[in-house]
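# A predicted structure for the sequence below; I have some questions about it.
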Amino acid sequence: MEEECAEVVVNVNHPRLDRIYHYRVPEHWERPEVGVRVTVPFGYQTVQGWLVGYSSPPAGIPLKEISGVSSPEPVLTRELIAIARWMAEHYLHPLSEILKIMTPPERPRRRLRSPVPLKILSPPRPGKVILTREQVVALKEIISSLRAREARRFLLYGVTGSGKTEVYLRAAAAAISLGRQVLYLVPEIALTPQAGAWFRAVFGERVAVWHSRLSRGEKYRIWEGVKRGELRVLIGPRSAVLAPFSDLGLIVVDEEHDPSYKQQEKPYYHARDVAEQRALLNKAVLVLGSATPSLESYNRAGEGSYRLLTMFRRPQGRTFPRISVIDLRTEQDLGAGFLSRYLREQIQLRLERREQVILFLNRRGFAPLVFCPVCGYVLKCKNCSISLVYHRTTGDLRCHYCNSRCRLPERCPWCGSAKKLTLLGSGTQRVEYFIRRLYPEARIQRLDLDATRKREAFARILDSFARKEIDILLGTQMVTKGHDFPGVTLVGVLNADLALNLPDYRAAERTFQLLTQVAGRAGRGRIPGEVVIQTYHPGHYSIWSACRRDYLSFYREEIRNRAYLGYPPFEELIRVRILGEREQEVKSLASALAEEFRELLQEAPVAVLGPAPAPVLKARGYYRWQIMLKGKCSGSHGKIKACLDRYYDKTNVIINVEVDPFGF
């Protein structure tokens, strides 16, 4: 019987070379383990690759030998290789690029500290937290599945402040007591310190936090600790879902609805879906938690794919905040800071009581539109087809797509008029400027991307706010995510309509989620809270449902719309985006590709929409056209990939394929 040959994925960045290659293992070698890095002859060069399995050699093909083994121990587990294969097939992405992001950092040259030894597990804060009946019911089901070692999936739908974190902690304690590991995912890096503090208070040094800002040495130490089973809990954003667990027993995806779980650059993947696959392979329990579940997850719960657990009460009898809606169409005294008279009065009242305020405006900068009052010319980015935003703190104009900057010109670049350019609209910087003048004695802090560029700035701001060193926290969507500040008794949403105007079929869902999440920051302590929502569309179902805390009404309306229009979860979407420096070339190739899709998929239940210009035609110097494939796409992935392979050699353009795209 002929000896098996090695299956190797080469680390060559070209979609047309994305397949398994077969090599012989030299006769005098011990057989390398699956998961090691190898060097192999490839064409006229030697390249790096991954040994991903063994199989019978293909008939009639002379095989080359593996040149060397780069890592004596496997860098990838068999389970991760299986996950990578699933991701490559599901997301139509080269397997080599997925294996690359799974590969751990190289071991640093300096000596690492010894790992912290495991200690005996103690129960989480015994006697300090009294569980509600809903928490007890949820925990009973989760722990029962953990003990049975079932690959069970739960959707934990709990209103803001209902105690979901306590359920996560106690479920983690149960998993660890059974000798298994826990993965706890959060949407943003900025949320990892808070989550790390929760888990370290219970489980001590067996907890690690993983994210992209760690040093190479820190990453290596954590990676090895997880792989060897020395670390029992790993906390992190979406990249942590690819860590090499030795015995993964529980996965928690907190705020599962959050779009940050979808990677917006290659390789495109959704951490929630990858977590589900890992749970199945490991016979682990998956808990998706949210106060505003994604429509896809809630629909799966309705179909029986997920077990729905609900928590509608806040512990210790805490009440929900009162919600007041301000109709901006009738507001006579809005002011430059976009604050209605009622909201200004409520802020003043909270300051007098020494209570805290959160103001939410999901738009950075001082003025999102700068134009000439003489000719009407709008200043736009030279690299992107979008308007420049004026930032008062630095005195420059910025593009929020490519981050290019320029000074505010003294004359209009179009007509040459010396008349002062008009700054239109409100961003967080303009509101900050206005409220500092309105409340000169208040301690005010802005929380957005511009204010948190320095390392640890986000954590410092939140820590100061938690210690009540800040009276008013003004921010973008950063302020909506999972924070617990008992001193906050007023939340103001300055413009609830911003997300509604996005060219995205999820716009209503995103609006409902943002409003519900930011409203949940108020009244989490003993003092009742209030939420003031300012809107031009008080009758829109996403807004009035959020004001009534009525997820089911929103879900019923939105799911009807999705069914009528054929959007997920009823149909699948694949976006094929073509990018290039010359628009006509991009447009021509997009047209040719769309025609080939139509011919190839004419018998398949898939509609080919487009080509059409992307909503932002030009970004970072590249023109962008796109084709949407809509329907039962998963059954046609092979045909779609074969079609794309014929176009990847067009060297003057870039083709990006995104399954289940977020943002348009």
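Yes, it's here. Residues are numbered from 1 along each chain as shown.
# CA only for contacts and neighbour counts going forward, please
Will do.
# Show the contacting residues for residue 145.
Residues counted as contacts of residue 145 (CA atoms under 8 Å, 6 or more residues apart in numbering) are 151, 152, 285.
# Recalculate using a threshold of 10 Å.
Residue 145 sits next to 139, 151, 152, 153, 250, 283, 284, 285, 286 when contact means CA atoms under 10 Å, 6 or more residues apart in numbering.
# Please name the nearest non-neighbouring residue to the third one.
Same thing as residue 152. Leaving aside its sequence neighbours, residue 152 sits nearest to residue 285 (CA to CA, 6 or more residues apart in numbering; 5.0 Å).
# cool, residue 6 as well?
Spatially, and ignoring its direct neighbours in sequence, residue 6 is nearest to residue 54 (4.7 Å; CA to CA, 6+ apart).
# Pull out the buried positions in the helix or strand containing that neighbour.
In the assignment (DSSP states H and E), residue 54 maps to strand 45-55. For strand 45-55, a neighbour-count test (16 or more other CA atoms under 10 Å) marks 48, 49, 50, 51, 52, 53, 54 as buried.
# following that strand, which helix or strand shows up next?
Using DSSP H and E, the first helix or strand after strand 45-55 is strand 68-69.
# Which strands or helices does that following strand pack on?
Contacts defined by 3 or more CA pairs under 10 Å, 6 or more residues apart in numbering; DSSP states H and E place strand 68-69 against strand 37-42, strand 45-55.
# Strand 37-42 and the last one, what's the angle between them?
Computed by axes from the mean of the first three to the mean of the last three CA atoms, to 10 degrees, the angle separating strand 45-55 from strand 37-42 equals 110 degrees.
# residues in contact with stretch 594-609?
Contacts with stretch 594-609, where a contact means CA under 10 Å, 6+ apart, come from 571-576, 588-591, 593, 610-611, 626-636, 639-640, 642-644.
# Buried ones among those residues?
Neighbour-count burial (16+ other CA under 10 Å) is assigned, among the contacts of stretch 594-609, to 571-576, 589-591, 593, 611, 626-634, 640, 644.
# hold the first one in mind and look at this next one:
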Amino acid sequence: MTPEHFEQGQLVAVLTTQPLDRLLDYKAPEGGVWLGAYVEVPLGPRKVMGVVWGPGKGDYDHSKIRSVIRTLDVAPMRQEMRSFLSKAADYTLTPMPAMLRLATRAPGLGDPPGKRLVYRLGPSRPDRMTAAREKVLAVFEEYGGLSFTLGEVAEMAGVGTSVVKGLVKLGAVAEEEAPRDTPYPPLDPDHGGKDLTPDQAKGAMVLREAVRSGTYGTTLLRGVTGSGKTEVYLEAVAECLRMGRQALVLLPEIALSGEFIDRVEARFGMRPAEWHSGVTSTERRRCWRMVGQGDAQLVVGARSALFLPFRDLGLVVVDEEHDTSYKQEDGVLYNARDMTVLRASLNGAQVVLASATPSLESWANVEAGKYARLDLTSRFGAAVMPKMRAIDMRAEDLPGGQWVSPTLANGVRDRIAKGEQALLFINRRGYAPVTLCRACGHQIGCDHCDARMVEHRFLKRLMCHQCGETKPMPTVCPHCEAEDRLSPVGPGVERLAEEAAVLFPEARIAVLSSDLYGSARALKAHIAEIAEGAADVIIGTQLVAKGHNFPKLTLVGVIDADLGLQGSDLRAAERTFQLMRQVAGRAGRAEAPGEAVLQTFQPEHPVIRAILAGDEEAFWNAEAGERRAAGVPPYGRMAGIVLSSTNSQEVFDLGAAMARQDGPLRRIGAQVYGPAPAPIARVRGRHRVRLLVKAEKSAPLQAALAEWVGQFRLRGELRIQVDIDPQSFY
């Protein structure tokens, strides 16, 4: 359908990225403007970006209406994208300007096309090498010959631009003119397809047929770890490319993208477009523009890639669809998995939700007939699923302050002797979760949050995992001023590494924790080294559960399998089950059989028994029964309301007033719980009060919430944040 064109002088309604509660009217510029065009408009003394959203109202003095300054040289926003932003805004109760900001997060969109100077590795090496020059050359070598702007090279290398220019004069760095944005090289769907197992071939055929239909549909691709889910959904990507449509693969973790990009290049002959915080601003702009023009066939990205302006989106894959990182927890609160389904339904696209341990929401949608389901039941090649067993910690003779049981330690020594790798897993970053004064009992907390500070011994600092505040590790108790009485309590990944060094003195030990690396590139490089055998014992947090392949890893030891079972989170059992199964699945990928060992004080707990038995359907059925009886997601609806202010009294007063004036919610049968202090009652100096709203599955919750919240005018420092379908309850 041809978009509507507005002639010069006609009134158009423009949605801007500014925090306004309405569209603004402007006159179309010389030459007119198309519906959906990205434009620059005057707003007071400033120039701001916006999108032509429709015809203007024109119910006031036209002489005072200003004109659109110019139309940006990018593809207009398509109708399905405008619908997606509007529906996503309605569902999440987000103002439209905030949604538009999500959809325009690329630098320099208003810059005119043209040439720019870029820099790449030159043919020679300088006679005299300095540390600064070494850093610059290392950047180019790390990125395999890519070109960058002067500012990007200097920033990535941590040097001044004069160092780069000096290397240009010496011929070690080449300076050349290049188009500002260039299309991505075409991908070949028939380039590098692998021989599939019968299990994989059957799944690939079903997905290819779904893509060929050109209609919307969602398929849950469930396969045990190591079953080759990636190869199966890449066949769906290939079919999408053959049809001339675009594909998007969402990954939960930047650290996964390097290995995945290599697999895509091997399969299709060229590298895809990337969209995540690890790519340069130049590449982000190029990706955004080329996606809109149709000159990027495949994008691999983080959750925000869902808001790119695809010209013809035919397939979205959500890899590790159960992963909690798909939920945006600040700014615009949305779940990328759910928004993917919405976007695909508007684009006539297929969705593949891939996971070894699906979310209960996706499992329930399959049971309800909303999603199709494909199961891959066997591991690829010779690898078999690891044996799983529990170590009853009540029967282990373990000294205080130690965390690796004698039984597990002996298993690790056995694997090291065979030249294999062992993984010790604990889902806690840092050295110790609590620093306690043995004299007065004081626990060192954050100055800005109601959270304990975590010791990071490698960094020699205490860190708040809520707001990121750090401070040096004190030697004197800040409460009673006793010297040398501060003691770490409980294990973190760094403390576990310290213990492993004592238990396995000859072993090469590697720690994998996201906070220990200065960049995603450094983390990727370390993961690649470990996969090639650079470590005997890996100490890791949940980062290691996310799709990394360690061919020599044959033993996984979970240090505290009970850790996730405590607390009031309605998803605690589900997340523990998923995490333990994912971690266990790291073991035994190659010919050597794998084993997963869970240290637990509760071997009789239903979740632990379900993990060991491997009976996932029984677990899901039991968990679904409990949630259904309680009327909670996915069999009911919930919303979290967080009120915050620097003044604790006014935030409690507002919460009490909201609880009293809940008429709009009572009319739809919803219940309001609270107000109560949020579990973390102060973050970055702001006091937080939480209310929870619970309603039946069919209740029109968003409309009632909007009416309810709309009754209250916020003054001063007060803020209200509405979280539809909350994933965390902090």
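Yes, it's here. These numbers come from a predicted model, not from an experiment.
# So what's the residue count around the residue nearest to residue 152 of the first structure?
Residues near residue 285 of the first structure, counting by other CA atoms under 10 Å, number 29.
# That one: what's it in contact with?
Applying CA under 10 Å, 6+ apart to residue 285 of the first structure gives the contacts 142-143, 145-154, 171, 175, 182, 248-252, 276, 278-279.
# what does it align to in the second structure?
Alignment note (TM-score structural alignment): residue 285 of the first structure maps to residue 350 of the second structure.
# Next: residue 421 of the first structure.
Alignment note: residue 421 of the first structure maps to residue 486 in the second structure; criterion TM-score structural alignment.
# any idea how far the aligned partner of residue 303 of the first structure in the second structure lies from residue 670 of the second structure?
By TM-score structural alignment, residue 303 of the first structure lines up with residue 368 in the second structure. From residue 368 of the second structure across to residue 670 of the second structure, the span is 23 Å (CA to CA, to the nearest Å).
# Those two - which one has more neighbours?
Legend: neighbour count by other CA under 10 Å for residue 368 of the second structure and residue 670, higher for residue 670 (21 against 10).
# show me where the stretch 51-200 of the first structure has helices.
All helices of the stretch 51-200 of the first structure, identified by DSSP state H, counting those that start in this stretch, fall at 78-90, 95-102, 133-148, 164-177, 192-203.
# Figure out which of those helices is closest to residue 125 of the first structure.
helix 192-203 (6.9 Å; CA to CA).
# can you tell me what part of the second structure the helix or strand that comes right after that closest one aligns to?
Counting by DSSP H and E, the next helix or strand C-terminal to helix 192-203 of the first structure is strand 207-209. Mapping strand 207-209 of the first structure onto the second structure (TM-score structural alignment) gives residues 272-274.
# Now do that stretch: distance to the chain's middle.
Relative to its chain's centre, stretch 272-274 of the second structure lies at 17 Å (CA atoms, centre = their mean, to the nearest Å).
# Other residues contacting it?
Stretch 272-274 of the second structure is contacted from outside by 183-187, 248-249, 257, 261-262, 264-265, 280, 283-284, 286-288, 290-291, 295-302, 305, using CA under 10 Å, 6+ apart.
# same deal with stretch 212-224 of the first structure?
With contact meaning CA under 10 Å, 6+ apart, stretch 212-224 of the first structure is reached by 75, 103-115, 189, 207-211, 225-228, 230-231, 234, 236-237, 239-240, 243-245, 455.
# Out of those residues, which end up buried?
With burial judged by 16+ other CA under 10 Å, the buried subset of the contacts of stretch 212-224 of the first structure is 75, 103-105, 189, 207-211, 225-227, 230-231, 234, 236-237, 239-240, 243-245.
# burial of the closest residue to residue 17 of the second structure other than its chain neighbours, as a residue count?
In space, and not counting its chain neighbours, residue 17 of the second structure is closest to residue 97: 4.6 Å by CA to CA, 6+ apart. When neighbours are counted by other CA under 10 Å, residue 97 of the second structure registers 21.
# how about residue 631 of the first structure, what's its partner in the second structure?
Aligning on TM-score structural alignment places residue 631 of the first structure opposite residue 695 in the second structure.
# does that match really touch residue 630, like I thought?
No - using CA atoms under 10 Å, residue 695 of the second structure is not in contact with residue 630, being 11.1 Å away.
# shared neighbours, the two?
Here residue 695 of the second structure and residue 630 have residue 636 as joint contacts, going by CA under 10 Å, 6+ apart.
# Just the buried residues of stretch 423-440 of the second structure, please?
Neighbour counts over stretch 423-440 of the second structure (16+ other CA under 10 Å) mark 423-437 as buried.
# matching residues in the first structure for that stretch?
Following TM-score structural alignment, the aligned partner range for stretch 423-440 of the second structure in the first structure is 358-375.
# so how far is the matching stretch off the chain centroid?
Distance, centroid of stretch 358-375 of the first structure to centroid of chain: 26 Å (CA atoms, centre = their mean).
# try stretch 673-693 of the second structure
With CA atoms, centre = their mean, you get 24 Å for stretch 673-693 of the second structure.
# Looking at the first structure, which strand is longest?
Criterion DSSP state E: the longest strand present in the first structure is strand 606-619.
# so that strand corresponds to what in the second structure?
So strand 606-619 of the first structure is aligned with residues 670-683, judged by TM-score structural alignment.
# in the matching stretch, what's buried?
Of the residues in stretch 670-683 of the second structure, 670, 672, 674, 675, 676, 677, 678, 680, 681, 682, 683 count as buried by neighbour count, 16+ other CA under 10 Å.
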